[in-house]
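Chemist: I would like to see how this sequence folds:
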Amino acid sequence: MATVEQARAALSRLTDAGSGRPMLELGWVQDPRLQGERAVIRLALPSFAQSQRDRIASEAREALLNLEGVRDVQIELAQPEAAGAAAAPSGAPIGAAGHGPSSAPGQPPQRQEIPGVGQVIAVSSGKGGVGKSTVAVNLACALAQQGLRVGLLDADIYGPNAPTMLGVAGRTPEVSGEGAAQVLRPMQSCGIAMVSMGLLIDANQPVIWRGPMLNGIIRQFLYQVDWGERDVVVVDLPPGTGDAQLTLAQAVPMAGVIVVTTPQEVSLADARRGLAMFQQMGIPVLGVVENMSGFIPPDAPEKLYPIFGSGGGARLAKETGVPLLAELPLEMPVREAGDGGRPVVLTAPHSATARGFTALAERVTALAAVPL
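Modeler: Next up, the predicted model:
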């Protein structure tokens, strides 16, 4: 019959895909024990590693079933809120289970700054498909071109596209630290540091999470990432008005939010609701970005075709009393750069869209009082 020592030796070969560290060392696989012909282990994964749960469980099961006399494997799952509880990278406690600040019953949640981060700016949209992630990624790169130390938090959990746009899809971030002090190391690309759910799951793996799990991963992306010293972190929010927006608004002080829309009414209607939500929560709205303001054909760059209408962003800004920050045209280089993994502000800096992103970054820096 196998021994517990043999079980631990078998499990010691299971490693984290990013850091290469053993799961036992990380504390993600715990308490191996033998009960007759059954081997029992406990998985205690932090929220940022929940996407690896099925793979880890499968590999652990296979390793244990190869032991002499083991016919069955039982896997116990710890609640993610209790797993991987951590302090902020500075070492200061950040509340119960390491997921952010707590507050007294009946009191509003206490917002807590991210250690080492100067400003947090969110990019939001009322609906999907308006180019929100394109705006967030290019804004982050344009801010970095101003000499700022920039982070990008891709909080669009259900549609994480930032890794593709920044050329790091398929790579896995490292985990550093021990036990309760484990943190993710951001991926470095295009002059910025970024984290994304897209770095933690397979390309075709859907994220099917309820609100509490979603809240947990966003808080861990805020407080259990080794951001280092950053002048600004840009947060790419999921579209709509829901748990992710509420979690971010309650967790961390924000310099403001940018609302992205297209000129057409079906986009404007949702953008109005999203903008109103942030105003009701007391989050400053820096302004509106109208994306896809018109199409510039490559064979006639002097022309602009308003295929989605015109003036919608200006009307929304006027009726809500916020600035119109930019009107960004749609050009072929935008698509090519996004698919190619280097944003258009880097690959085609003289294009109309890239110049628009550069001007947007300058306005945001002034409005959010980001020190240069």
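
Chemist: C-alpha from now on. contacts and neighbour counts both.
Modeler: Will do.

Chemist: what number of residues lie near Ile41?
Modeler: 23 (other CA atoms under 10 Å).

Chemist: meant to ask about Glu319, not that
Modeler: Glu319: 9 neighbours (other CA under 10 Å).

Chemist: give me the element Val235 is part of.
Modeler: strand 230-236 (DSSP states H and E).

Chemist: can you check Glu62 too?
Modeler: helix 53-65.

Chemist: Can you point out the buried residues in that helix?
Modeler: By neighbour count with 16 or more other CA atoms under 10 Å, helix 53-65 contains the buried residues 56-57, 60-61, 63-65.

Chemist: go on, stretch 285-298?
Modeler: Buried residues in stretch 285-298 (16+ other CA under 10 Å): 285-296.

Chemist: so where do the strands sit in the stretch 251-372 of the chain?
Modeler: 256-261, 285-295, 324-330 (DSSP state E, counting those that start in this stretch).

Chemist: Distance to Gln35 added to those, as TSV?
Modeler: Listed next are the strands of the stretch 251-372 of the chain as TSV, based on distance: least, CA to CA, whole Å:
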stretch	distance to Gln35
strand 256-261	54
strand 285-295	58
strand 324-330	63
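
Chemist: now the other sequence, so there's something to compare against:
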Amino acid sequence: MAKIENSGTKAAPPLPVQRTRPLPRKKAKTVTEQLLEELAVAGGRIVKREASGRETEKWPIRVAAARRSGKIPAAKELHAGWCNDGHEIRLVDTPAWRLAQGQRCDFLILQEQDRTEHIPTKKELADAEKHSWVRIPRYDTSPAERLRICVGGGLRHRAGEWADAADCPLEDQLAEIVQEVGLRGEAAERKRLADLEPAREKRLQWEAAMQRAKIDFAEAARVQHLEAQERAWRRATGLAEYVGALRLHAQTLATGPERNGAEAWIAWAADHVERLNPLNGTLRLPEIPEPRASDLEPFLHGWNPYGPGYSAPTDCHRAYSERDGRARASHQPTPSPTTEKGTAQSRIAICSEESPSMPDDSPDMDGGVRQTCVTSVKSASRYRP
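Modeler: Next up is the predicted model:
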């Protein structure tokens, strides 16, 4: 068996495997972008006629979406309409007579008339003699070889009409007409920007008022939470003193069923007082709910929460918002670190303290606080021992 001699050269190490990164995906073109590309290739005019009628009917909607997209060049306009071959779409230059946004400049081209004295015919004379209502015209008109251009819209600077004259034909006045249109366009744009400035300032003031209102709303919610905790703490402190008196009284009772029942009642009462006291829970900043429009009205000082273009809320709107707020408050538990049982009992305590302090003829007592107290007592009755 022949021996295989090892050559002096070593085998080349294998090349490292090169990992190719995946090619980035091309962003799919929108219908508007595809439409503009087709128009650019076709020279500004295409006719869409799909195989199915439903697809062809979608093109007016697509053209309207393309106009709203803001992707059409500034100096171009998209025109569309039905023709014999389908739906025609054209990309045309913006006409010079469009002065500014929402402003138009109208052109009227008239052919002037020559007037000559009318010579009545025999038939006209006979008809006028026979019928009293027949009137013979005094002049005859015929089209002349002169034109008149009238420009309307915008602020007039030099003139509004130009006509052919013997010493100055209309062709020599075209430069003046174009200059007049440009001046009216500049004036219209200045007026538009001037009108937008007060609206922009009003919008900024409204946004600042909304920010302040949200801050004031959050501050008021924290104050309300703090006051509710203080009321719960005072209530728990008074009940704790009463539970201490119960313990002293229970020690005087003889051993037996009566003392056992008293001790069970005292144990439940002590547990309830512990749950009611906010100091036994975690103390932290309360979570501020997202304010609604009606919640921000008291802090906006006359601004409308729906926008600067709306009028200030009237007394009727405020009354409705207050009733709505009271209805929401009647379904919200008192903010305290208690269970459902303790929350229901604390509602009874708050109602029993607040209701007598209100006068009987208060408009809120009929549908607001009194109804809330009755509902709270009913919902808490099942927790009574």
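
Chemist: And the TM-score between these chains?
Modeler: Once superposed, the chains reach a TM-score of 0.18 (TM-score structural alignment, normalised by the length of the first structure), with 105 aligned residues with a CA RMSD of 6.4 Å.

Chemist: what packs against the helix holding Glu62 of the first structure?
Modeler: Contact here means 3 or more CA pairs under 8 Å, 6 or more residues apart in numbering; DSSP states H and E; on that basis helix 53-65 of the first structure packs against helix 4-11, strand 72-77.

Chemist: switch to 10 Å and redo it
Modeler: helix 4-11, strand 29-35, strand 38-43, strand 72-77 (3 or more CA pairs under 10 Å, 6 or more residues apart in numbering; DSSP states H and E).

Chemist: What angle do helix 4-11 and the third one make with each other?
Modeler: What it means is strand 38-43 of the first structure. 50 degrees (axes from the mean of the first three to the mean of the last three CA atoms, to 10 degrees).

Chemist: Over to the last one?
Modeler: Angle, strand 72-77 of the first structure to helix 4-11, by the same axes, to 10 degrees: 70 degrees.

Chemist: Report the buried residues of strand 72-77 of the first structure.
Modeler: In strand 72-77 of the first structure, counting by 16+ other CA under 10 Å, buried: 73, 75.

Chemist: Next secondary structure after that strand?
Modeler: Downstream of strand 72-77 of the first structure, the next assigned helix or strand under DSSP H and E is strand 117-125.

Chemist: what's the answer for the longest one, then?
Modeler: Beyond helix 4-11 of the first structure in the direction of the C-terminus, DSSP H and E gives the next helix or strand as helix 23-26.

Chemist: Name the residues of that next one that are buried.
Modeler: So, applying 16+ other CA under 10 Å, buried residues of helix 23-26 of the first structure: 23-24, 26.

Chemist: so of the helices and strands packed on helix 53-65 of the first structure, which one's packed in deepest?
Modeler: strand 38-43 (a mean of 20; mean count of other CA atoms under 10 Å).

Chemist: now the angle from that one to helix 53-65?
Modeler: Per the same axes, to 10 degrees, the angle that strand 38-43 of the first structure makes with helix 53-65 is 150 degrees.

Chemist: Packing partners of strand 38-43 of the first structure?
Modeler: helix 4-11, strand 29-35, helix 53-65, strand 72-77.

Chemist: Tell me which of these lies nearest to Ala326 of the first structure.
Modeler: With CA to CA as the measure, helix 53-65 is the member of those nearest Ala326 of the first structure (42.1 Å).

Chemist: could you check the angle strand 29-35 makes with that closest one?
Modeler: 40 degrees.

Chemist: Output the buried residues of helix 53-65 of the first structure as CSV; include the columns distance to Leu77 of the first structure.
Modeler: Formatted as CSV, those follow (distance: CA to CA, whole Å):
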residue, distance to Leu77 of the first structure
Ile56, 12
Ala57, 10
Ala60, 13
Arg61, 14
Ala63, 18
Leu64, 17
Leu65, 19
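
Chemist: Am I right that Gly144 of the second structure sits in a strand?
Modeler: Not Gly; residue 144 of the second structure is Ala. Yes - the assignment for Ala144 of the second structure (DSSP: H, G, I helix; E, B strand; the rest coil) places it in a strand.

Chemist: Look at Thr108 of the second structure and tell me its secondary structure.
Modeler: Slight slip there: residue 108 of the second structure is Leu, not Thr. strand.

Chemist: longest helix anywhere in the second structure?
Modeler: helix 174-251 (DSSP state H).

Chemist: following it, which helix or strand comes up?
Modeler: Immediately after helix 174-251 of the second structure, counting by DSSP H and E, sits helix 257-276.

Chemist: Could you check the helix or strand just after that next one and say which residues are buried?
Modeler: For helix 257-276 of the second structure, the following helix or strand on the C-terminal side (DSSP H and E) is helix 293-296. Neighbour-count burial for helix 293-296 of the second structure, counted by 16+ other CA under 10 Å, picks out 294-296.

Chemist: Nice, that's everything, thank you.
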